[in-house]
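> next one to model:
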Amino acid sequence: MASAPNNTESTLASFIWNNANDLWGDFPHTEFGKIILPFTVLRRLECVLEPTKDVVLNTYEQFKDQGMALDDILANVSGNPFYNKSTYNLSNLGGTKTKANLEDYIANFSENVRVIFEQFDFSTTINKLAKANLLLRICTNFAAIDLHPSVVPDRTMSNVYEHLIARFGAEVGTGSEDFMTPRDIVHLAATLLLEPDNELFEQKNGLIRTIYDQTCGTSGFLTDMMNYVDGFKDRYKVAPVLVPHGQELQPETHAVALGSMLLKKLESDPSRDLSQNIKLGSTLSNDFFSGQRFHYQCSNPPFGMSWAKDASAVQLEHKEKGLNGRFGAGLPKATDGSMLFLQNLISKLELPENGGGRGAIILSGSPLFNGSAGSGESEIRRFILENDYLESIVALPTDIFFRTGIGTYIWLISNRKPEHRKGKVQLIDATGMGSSLRKNEGNKRKFIDQDSIDAISRIYADFEESSVSKIFEYSDFGYRRVKVQQPLRMYFDFNEDNRHSFGNNKEFNKLSAVPHDNVKKYIESFADQVKSFEWFTTEFLPNFPSIKITKSFYQSLMNIFGVKSSDAEIVSFNGEVLFDNDLTDYENIPLNRDIQEYMAKEVLPHAPDAVIDSSYADAKDGQVGVVGYEINFNRYFYVFEQPRHPNEIMAEIKELSAEVAQLLGEV
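Just a heads-up that it's a prediction; the model follows:
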């Protein structure tokens, strides 16, 4: 058996991917990943079972006809939560009945493995390879690769899976970020999430905690979290235990996650099948962990994913359960479900009396500020901040994901903040940290190296103000959107154009013949005159022909003959001041600032007649102005750069012009 190359994960992935060379010509490149991934998972499982293969076969022969529950017996003998009772493996399938023998091999796995290959639709792959006369060759290729965990550790294997997925995604033009997170980001998030509990782990050896990833992909996040606490074995006899749970939407990546979790073992319960905790389906509309809570959570939901397919279930839960459900704080626009995943995470935090919960979720920039005051997005931020769930947000460098260069952020969520963090939020600007990749991987040009992870972790732990760390009261992100109105001011102009417009007005033409003619003559009697609003109310209206002047007729007169002017009089009707809709404005006034003081300083000097519309109030607290929340990173970390002096720019232009002239002269 050939050992896997002992170097980087990408090299190992390339080593496996080279099997695709045998597929060229017989398969479109879009199918390479569908073939390579299941064979990679199969070979890794096979490598794990090899040491106890003969014992399992002997035990099966001994007990197969005795009517006993063989699953538990064979799993116990295997030393794993799965087994295979076939005499075949990838190296002995034979050249004449390869297809039948491979199908027999797969069929004789325990059920928890068979479901993996069902989700890969592996039977179809086998048939296609057999028809192309490539099945034996591919099986032989993979039989030569040693993927045992002692040779390829869990973290490396997880990276391999995701390198393959990334490469497959690049081949078919799909967004691989939908189901994978670069390992450097995972490691940073794991460190930020778990490092604050190092002292807890030290005090309570063998502490058992639950962890959940609502969009678990290939389970890389879960694996990294579990590996982190496994590191405590170097210091303690019994390391902490994280019991993983996850849910994934895509069958193929779910299948990889099942394979990964089958190989994970809990020191306190080594026979436990952890793949049973990894569910397939939409987290938003089909929550397999409804009502459950977890000590730790990690998640990288797809950026900008529409939740239209989940809308019926989500809207029903929002309506019927409110804050007793997952989405009671609000619903975002249907084009982006990120903030639904954020709410789901919060709903599953373990209760404080049971140790509390912490979560790390990776989001794009839009959840920081999308939606105005009163919108679903703003109300979700309001719920998080006013309930003191947000601990910190870390801004990551751009160009750090495989297929997008957008800015991304790690939100740290907690319902068990230490005393010095209560009511406060720490923002960390790590956009300038990290290193450049020697070779770009898609859009990924940068990575968070270990030195940067250590630095960011220290900044977070120190909880101090600096050029890259800002600490705020949660209310600093809030504001009231106040409606400001100005009185309508106008005079009246009875010029020919306005009179003609009035003659075509529907309110005027509703009148019967006699009042119609009387009104027309009355209007014509003021031809080409300009009058004040006081005249309009004291002389024009009192002497108007005998008709009932409705509000709509009154409005028509003002719309046609009225001319708005800041120098004119204020308009009122029946003692009620009318406001100019064109001058209506909205002011976002910080929550921590007095509204009247703000008006006096910021508004009234420019609009002395401006007044606040007191009817425009917040639905929750009833106070004037609708409450909104946003977190504007650029505002808090903006650094002014002195523009270059014009003389310097002019000198550079002259220098460049001289070079151009010289080049033209040479031509």
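
> contacts and neighbour counts: CA atoms only from here.
Noted.

> isn't residue 496 up against residue 528?
Yes: counting by C-alpha atoms under 8 Å, residue 496 does reach residue 528; the two are 6.7 Å apart.

> pull out the buried residues from the helix or strand where residue 104 lies.
Assessed by DSSP states H and E, residue 104 sits inside helix 98-107. Neighbour counts over helix 98-107 (16 or more other C-alpha atoms under 10 Å) mark 98-99, 101-107 as buried.

> and if you look at stretch 76-83?
Under 16+ other C-alpha under 10 Å, the buried positions of stretch 76-83 are 77-83.

> ends of it, how far apart?
End-to-end distance for stretch 76-83, by C-alpha to C-alpha, to the nearest Å: 9 Å.

> ditto for stretch 413-433
End-to-end distance (C-alpha to C-alpha), stretch 413-433: 22 Å.

> quick one: contacts of that stretch?
Residues external to stretch 413-433 that are found in contact with it (C-alpha atoms under 8 Å, 6 or more residues apart in numbering): 346, 349, 351-352, 355-360, 388-398, 448, 452, 456, 459-460, 463, 468-474, 633, 637.

> out of those, name the ones that lie in helices.
With helices taken from DSSP state H, the overlap with the contacts of stretch 413-433 comprises 346, 452, 456, 459-460, 633, 637.

> quick one: which of the buried residues of stretch 76-83 sit in strands?
If you go by DSSP state E, those have nothing in strands.

> so which of these is the closest to residue 483?
residue 81 (63.6 Å; C-alpha to C-alpha).

> elements contacting the next helix or strand after the helix holding residue 104?
Using DSSP H and E, the helix or strand that follows helix 98-107 towards the C-terminus is helix 111-119. Helices and strands touching helix 111-119, by 3 or more C-alpha pairs under 8 Å, 6 or more residues apart in numbering; DSSP states H and E, are helix 98-107, helix 251-262.

> what packs against the shortest one?
Looking back up the chat, that one is helix 98-107. By 3+ C-alpha pairs under 8 Å, 6+ apart, helix 98-107 packs against helix 111-119, helix 122-131, helix 135-143.

> pretty sure residue 482 is in a helix, no?
No: per DSSP: H, G, I helix; E, B strand; the rest coil, residue 482 lies outside any helix segment and is strand.

> how about this one, so we can line them up?
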Amino acid sequence: MENGQLNWITGFIWNIADDVLRDVYVRGKYRDVILPMTVIRRLDAVLEPTKDAVLKLSDQLDQAGVANKHAALRAASGQAFYNGSPFRLRDLRARGNPQQLKADFEAYLDGFSPNVQEIIDKFKFRNQIPTLVEADILGSLIEKFTTFDINLSPEPIRAEDGTVRLPGLDNHAMGTLFEELIRRFNEENNEEAGEHFTPRDVVRLMTNLIFYPIWDDIKDGTYRVYDGACGTGGMLTLAQTTLEQLARERDKEVSIHLFGQEVQPETYAISKADLLIKGEGVAADNMKYGSTLSSDAFTAIVFDFMLSNPPYGKSWKSDLERLGGKTSLTDPRFQVTHQGEELSLITRSSDGQLMFLINKLAKMNHDTALGSRIAEVHNGSSLFTGDAGSGESNIRRWIIENDWLEAIIALPLNIFYNTGIATYIWVLTNRKPEAHRGQVQLIDATAIYTPLRKNLGKKNCELSAEQIQQITDLFLAFEETEQSKLFPNAAFGYWKIVVERPLRLATLVTPAKLAAFKQSAPVKLHPAAEHLAKIAGGSEPQRDFNAVEAQLKTALKADGLKLTAADLKRLRDAFTEKDETAAPVIKKKTKTGIEYEPDTALRDTEQVPLLEDGGIEAFFQREVLPHVPDAWIDHDKTQIGYEISFTRHFYKPTPLRTLEEIKADLEALQAEAEGLLDEIVSPGGELV
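Here you go, the predicted structure:
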């Protein structure tokens, strides 16, 4: 079918909303009726040629007492679905009684097979029927969709002389029509568009990134494609189209199986309906409803290609609670052993975007030559949010140290419908080419875009076909340029070290302090306080707490008194103050030396790059000890972290102006000021 005819049909259906639904529905709710009715009419038109055969077989099975007729009726319809009601949609146009029309229409909907029932239910279309009947527009709606002025059937409509009056709509054309309707409705409701609709230009770039590097390695065979946040299914269908095209160009026979999961009911219904009306019943059955994070529908399947635009900045707290909470979570996707260390991959509950990436990594195929390739969209927080040891940092560490991260591409701002923030495409694979191993490519594509003539929500730019290819070429070249930089994996890692300094205490027991202590402390501590007053009383504080404590313990022992560690700490808190000139407080003495008690107020942390020449000790000697000679590293608290900073690697400082330029500007300002002064002050010094 020609694009002009397809656009005309799309416009016709679009105008049904204005013709029939205006004054009954607000504009933002048109989709609640038009999308499910488009699906129903298409399915109805596809089933028309075999309708009589389905009804006949259904009667025969009823007479034979067969309860489960599903498989037989599917076979009779020749499709992955059927309708066992006595009605065709066109039959319902003649109903004059609104209540009779309502009853017959509901019976007609009830006649669809279970897979269509699920679509109708997720659209919540039955909820619209009372409104349509009450406004007496259900009949008009059905008549508009079944008019002979448009043809949603795969078969052509012919004139009386047998010539084709309206061409049929094949599955591809119908899918395109449906996607165009979705796009238009998304544009009408821009606040929600980006939640389930990724711009087609971004999807095309993502498919290039996962397919182009291995297109010469595609063999005859079966490939699985997965999207764990599939929305309306656009990424999956475009990925399928791209892979099929690459296979045809190389004379390869490929069988592509699509798998997706979606948590939003309507968008799930759209994804499943889109595949059904394209004639892909098996793929439609592989679309699953529910949360990918807490109710994974594909626990035992691995995939060859995976791509997603998961929600970012969105809480996944309810999923986390269903999984058992952060401390009791046992899902193997999110708990891994890496280099002998147990790593928690649980991110903060306020943002679950990286959890979708972990889900994909758990489904990588490790048993084929191609392995798995992944493209996923994230915002900037996935690059750097989370300190060393946090879930986010551990995820980055796990990915990079396993050498799975191939590239990250920074996209132009305002390229999505509902956000203007920075977005990035992560590209991962468990089969890096030999020349790429141990390295990560960062591509700055923020300046590669075409402005839109009219904004679509917050989207004010797009990627042209040439620009998509330009970014793809940068990725494939894997070379250092102004927009492409290559880094060793370790360049993004660091040690987080804890730098301690000793606690230094001076002891002074004044009469006022002693009296206050006796009023609040237990009686058993009073003798110890008296001993401490004898040791550290007077006008000058004792600046060696270790000596004071030793004398106190000796005096207590002589009196037969023994205090607990908590009692001694209470005494210390009451009669000591921090003093930088005092001796360090000894925690314990070991065979290797003295261990001092750290001052938590002076505790600091430093990030030491993994590529630091000489490692942690060299950094410590150079950057810390010259400033605080009494510092030491608590090695038990050292952690490894990873973060990726595009700003640091692609920052272009504004060149400083020359002194001559600054001088010229100052002289110009001075001359301008003198001119203004001459205008308001007369030669005699009086105001004009």
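
> circling back to that earlier point, do you know which of the helices and strands packed on helix 98-107 of the first structure lies nearest residue 373 of the first structure?
With C-alpha to C-alpha as the measure, helix 111-119 is the member of those nearest residue 373 of the first structure (44.0 Å).

> hmm, who's touching that closest one?
Outside helix 111-119 of the first structure, the residues that touch it by C-alpha under 8 Å, 6+ apart are 38, 82, 106-107, 123, 251-252, 254-256, 258-259, 275-276.

> only the buried subset of these, as a PyMOL command please.
Restricted to buried positions by 16+ other C-alpha under 10 Å, the PyMOL selection for the contacts of helix 111-119 of the first structure reads:
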select buried, resi 38+82+106+107+251+252+254+255+256+258+259+275
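
> look at residue 482 of the second structure and say how many residues are nearby.
Residues within reach of residue 482 of the second structure, counting by other C-alpha atoms under 10 Å, total 9.

> residue 427 of the first structure in helix, strand or coil?
Classified using three-state DSSP, residue 427 of the first structure is strand.

> ok, the counterpart of it in the second structure to residue 475 of the second structure distance?
Aligning on TM-score structural alignment places residue 427 of the first structure opposite residue 442 in the second structure. Note on residue 442 of the second structure: its distance to residue 475 of the second structure, by C-alpha to C-alpha, is 9 Å.

> and if you look at residue 298 of the second structure?
With the distance defined as C-alpha to C-alpha, residue 298 of the second structure ends up 31 Å from residue 475 of the second structure.

> and the two? which has more neighbours close in?
residue 475 (22 against 17).

> who's in contact with that one?
209, 407, 441, 443, 484.

> what's the closest of the helices and strands packed on helix 98-107 of the first structure to residue 625 of the first structure?
Using C-alpha to C-alpha, these put helix 111-119 closest to residue 625 of the first structure, at 52.5 Å.

> the closest one against the second structure, how far on average?
Aligned to the second structure and superposed, helix 111-119 of the first structure gives a mean residue distance of 2.4 Å (mean C-alpha distance after the TM-score superposition for the first structure).

> can I assume residue 563 of the first structure sits in a helix?
No: Residue 563 of the first structure: not assigned to a helix; according to three-state DSSP it is strand.

> and it, how many neighbours does it have?
14.

> and residue 401 of the second structure, by the same measure?
Residue 401 of the second structure has 17 nearby residues by other C-alpha under 10 Å.

> map it onto the first structure.
That one, residue 401 of the second structure, aligns with residue 386 by TM-score structural alignment.

> and what of residue 214 of the second structure?
Match for residue 214 of the second structure (TM-score structural alignment): residue 197.

> cool, residue 504 of the second structure as well?
By TM-score structural alignment, residue 504 of the second structure lines up with residue 489.

> repeat that for residue 145 of the second structure.
In the first structure, residue 145 of the second structure lands on residue 142 (TM-score structural alignment).

> ditto for residue 188 of the second structure
In the first structure, residue 188 of the second structure lands on residue 167 (TM-score structural alignment).

> can you report how many residues lie near the counterpart of residue 135 of the second structure in the first structure?
By TM-score structural alignment, residue 135 of the second structure lines up with residue 132 in the first structure. Residues near residue 132 of the first structure, counting by other C-alpha under 10 Å, number 13.

> list the residues that contact residue 132 of the first structure.
Per C-alpha under 8 Å, 6+ apart, neighbours of residue 132 of the first structure: residue 26.

> same deal with the one 3 residues further on?
The contact partners of residue 135 of the first structure, taken as C-alpha under 8 Å, 6+ apart, are 98-99, 126, 129.

> mind putting the residues you listed into CSV with distance to residue 265 of the first structure?
Shown next, in CSV, are those (distance: C-alpha to C-alpha, whole Å):
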residue, distance to residue 265 of the first structure
98, 33
99, 33
126, 30
129, 34
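
> show me which of those residues is closest to residue 246 of the first structure.
Of the contacts of residue 135 of the first structure, the one sitting nearest to residue 246 of the first structure (C-alpha to C-alpha) turns out to be residue 126, at 29.0 Å.
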